[in-house]
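> make a model of this:
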Amino acid sequence: MSATGVPELETMRIEIEGEIGTLTLDRPKAFNAMDPQLIGELAVAFAWLADRAPIRALIVTGSGPAFCSGGDLNWFKRGLEDLELDLPSDVRRGAEVLHQAIVDLRRIAYPVIAAVNGPAAGAGFSLALACDLRLAAESAFFAPGYGRIGASPDGGMTYFLPRIVGPGRALELLLEDPDLGAADAKAEGIVSDVVPAAELMALARAKAEQLTKLPPHYVRMVKLLVGGSIEHTLTEHLQLERHGIADSMGTENARIGVTAFFAGEKPQFVAK
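Here you go, the predicted structure:
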């Protein structure tokens, strides 16, 4: 913890300027992928931001070319190759921590804006969906990604996406698993604005500044009332995702998917 009370983290940074905070995922060489350390620090960050941060709006973004590429496939690969490791148990624990982070993110009483500066895949897409508002750079894209490695969705993906695009369209996107460009994401209602990458953070800050002008109680109640219809079952739903992704990583298709990814090949999944 710094002298100002802001958590000092290694895989992300929290910066506060006036009434606006910025959380920047900071593993650029790994495209801000979620390894156990980043997941743990994300939980620390959102708990602090929900309970103690002296701000009235938050921007979430990524450093380097990506917003967040999802779960770190090197973590999965090591777990699949090392027979002494129990990957499903490790992933179950990781999903539990990630899901607590998502719950704490949703507890934040002020607006949270995702400034999606590049690819948002897998749990990175889930993280963006969990934010209140989403803006995207023209170079950004969104990909469910889980089916490509034989994994079950997590991070709230199957909770938030149907509520944004509708259940039928969400199912279609998850099954077809496209790389959804920024313009298409706007057409789907996933993002509200698409701008050149150089203008993204300025737009995010302008929106944040506009939102800080609203009465705090109004903002808090609007978030509570609008989100109330979904929040009461979020925890149970995230438990289903936690067990789903953990169990999926113990299957042969997960091994096939991860192996094919690192070989640069299209996976040939088996019918079991």
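> every contact and neighbour count from this point should use C-alpha atoms.
Noted.
> which outside residues touch the longest helix seen in the chain?
Of all segments of type helix in the chain, defined using DSSP state H, the longest is helix 87-107. For helix 87-107, contacts defined as CA atoms under 8 Å, 6 or more residues apart in numbering pick out 36, 39-40, 42-44, 46-47, 49-50, 76, 79-80, 127, 130-131, 154-156, 234-235, 238-239, 242-243, 245-250.
> which of the residues you listed are buried, as a ChimeraX select command?
Buried members of the contacts of helix 87-107, defined by 16 or more other CA atoms under 10 Å, are picked up in ChimeraX with:
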select :36,39,40,42,43,44,46,47,49,50,76,79,80,127,130,131,154,155,156,234,238,239,242,243,245,246,247,248,249,250
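> here is the second sequence; please produce its structure so I can put it next to the first one:
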Amino acid sequence: MSYQDILYGVEDGVATIRFNRPQALNAMTLRLLEETRDAFARCADDQQVRAVVLTGEGRAFSSGADLVANMSAPPLGADGRLDLGLPLETHYNPLIAQMRSLPKPVIAAVNGAAAGAAANVALLADLTIAARSAYFLQAFVNIALIPDAGGTWLLPRLVGPQRAMQLALLGERLPAETAQQWGLIAEVVDDEALAARATAVARKLADGPAQAIARIKQSIHAAAGNDLDTQLALERDLQRDCGRHPDFMEGVMAFTQKRKANFKGG
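Below is the predicted model:
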């Protein structure tokens, strides 16, 4: 697939997916979502890719769904009525599932606004790093909708029901520094340092033990739906896999020899 609404590149084991509609603050069209999903599929298939950075071109991560473009050809159900669940089913939800199931870490580098569905895409990354001027906005209530793209699942788990309700019901901006204090994101950096910091984190992960990183991601994401006994069993099984991989012995040898580990991954 050739891309019009995103940019894609790979360097030093890090794939960068960049929303590329800066004139529209990277508002999400169905084409942008299709291209992003295609890029994530490439990341999954490319053995050279060990980590992924998701970000936006220009002064925003993304302002959310492009209402003008999307409503110019509104989604209609079989009965001919407006069906806003349809693009969720066909585009947004599969993208979220793709990001979560990818056995490679996804780092969202949030520059400027992350609003609507884009806020939740950013927050559902494995690590979210934001510029100091960035903010997150659950804008849905302002147009009489509910948070989607996983927002109603994620927010109460991370910040509790009261703060989740506050974000969803009031539809007000959440500054990046407050998002970090609430545990929604991993890190806040000065605006001019965002790209370099996200790339540095991604490259560190790309140099790490790929199999263990994939299983860390799998186990932590599974925890939200598991009881303790189920999670303990999962840890046992995944630890068994890790211990049988050559990266484990390399890590032990590097530790005892006081050198940097040379993980092969795979």
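> what TM-score do we get after superposing?
Remark: TM-score between the superposed chains equals 0.77 [TM-score structural alignment, normalised by the length of structure 2]; 222 aligned residues with a CA RMSD of 2.2 Å.
> now the next helix or strand after the longest helix of structure 1: which residue numbers in structure 2?
Past helix 87-107 of structure 1, further along toward the C-terminus, the next helix or strand under DSSP states H and E is strand 112-116. When strand 112-116 of structure 1 is aligned against structure 2 using TM-score structural alignment, it corresponds to residues 106-110.
> ok, average deviation of the matching stretch from structure 1?
Comparison of stretch 106-110 of structure 2 with structure 1 after fitting gives an average deviation of 0.5 Å (mean CA distance after the TM-score superposition for structure 1).
> report the buried residues of that stretch.
Of the residues in stretch 106-110 of structure 2, those scored as buried under the neighbour-count criterion (16+ other CA under 10 Å) are Val106, Ile107, Ala108, Ala109, Val110.
> check stretch 194-208 of structure 2 too.
Judged by neighbour count using 16+ other CA under 10 Å, the buried positions of stretch 194-208 of structure 2 are Leu194, Ala195, Arg197, Ala198, Thr199, Val201, Ala202, Arg203, Leu205, Ala206, Asp207, Gly208.
> list the buried residues in stretch 228-235 of structure 1.
The neighbour-count criterion (16+ other CA under 10 Å) identifies Glu231, Leu234 as the buried residues of stretch 228-235 of structure 1.
> any idea how far apart the tips of it sit?
Chord length of stretch 228-235 of structure 1, first to last residue, is 13 Å (CA to CA, to the nearest Å).
> residues touching that stretch, excluding its own?
In contact with stretch 228-235 of structure 1 (CA under 8 Å, 6+ apart) are residues Val103, Tyr159.
> skipping adjacent residues, who's closest to the counterpart of Phe61 of structure 2 in structure 1 in space?
With TM-score structural alignment as the criterion, Phe61 of structure 2 lines up with Phe67 in structure 1. Counting by CA to CA, 6 or more residues apart in numbering, Phe67 of structure 1 lies nearest to Gly118, which is 5.0 Å off, once chain neighbours are set aside.
> give me the number of residues near the one you found?
With neighbours defined by other CA atoms under 10 Å, the count for Gly118 of structure 1 comes to 25.
> ok, now Pro111 of structure 1?
Tallying neighbours of Pro111 of structure 1 according to other CA under 10 Å, which is how burial is gauged here, yields 22.
> now for the spatially closest residue to it that is not a sequence neighbour: which residues touch it?
Nearest non-adjacent residue to Pro111 of structure 1, counting by CA to CA, 6+ apart: Ala57, 5.1 Å away. Applying CA under 8 Å, 6+ apart, one finds that Ala57 of structure 1 lies in contact with Glu19, Ile20, Gly21, Tyr110, Pro111, Val112, Ile113, Ala208, Glu209, Leu211, Thr212.
> hang on, the earlier thing: now for the buried residues of stretch 106-110 of structure 2, which pair is the farthest apart?
Using CA to CA, the buried residues of stretch 106-110 of structure 2 reach their maximum pairwise distance at Val106 and Val110, which is 12.5 Å.
> any idea what Met157 of structure 1 aligns with in structure 2?
With TM-score structural alignment as the criterion, Met157 of structure 1 matches Gly151.
> so who does the closest residue to that match other than its chain neighbours touch?
The spatially closest residue to Gly151 of structure 2, leaving aside those adjacent along the chain, is Asn120, at 5.5 Å (CA to CA, 6+ apart). Counting by CA under 8 Å, 6+ apart, Asn120 of structure 2 touches Asp148, Ala149, Gly150, Gly151, Leu154.
> residue in structure 1 matching Asn120 of structure 2?
When the structures are aligned by TM-score structural alignment, the residue of structure 1 matched to Asn120 of structure 2 is Ser126.
> that's a strand at its match, yeah?
No. Ser126 of structure 1 is assigned helix when assessed by DSSP: H, G, I helix; E, B strand; the rest coil, not a strand.
> where's it relative to Asp51 of structure 1, distance?
As defined by CA to CA, Ser126 of structure 1 lies at a distance of 22 Å from Asp51 of structure 1.
> ok, back up a step: helix/strand/coil for the residue nearest to Phe67 of structure 1?
With three-state DSSP as the basis, the three-state label of Gly118 of structure 1 is coil.
> scan structure 2 for its longest helix.
Taking DSSP H as the criterion, structure 2 has its longest helix at helix 151-170.
> and that one, what's buried?
Applying a neighbour-count criterion of 16+ other CA under 10 Å, the buried positions in helix 151-170 of structure 2 are Gly151, Thr152, Leu154, Leu155, Val159, Ala164, Leu167, Ala168, Leu169.
> these: which two are farthest apart?
When CA to CA is used, the two most widely separated members of those are Leu154 and Leu169, lying 15.3 Å apart.
> noted, bye for now.
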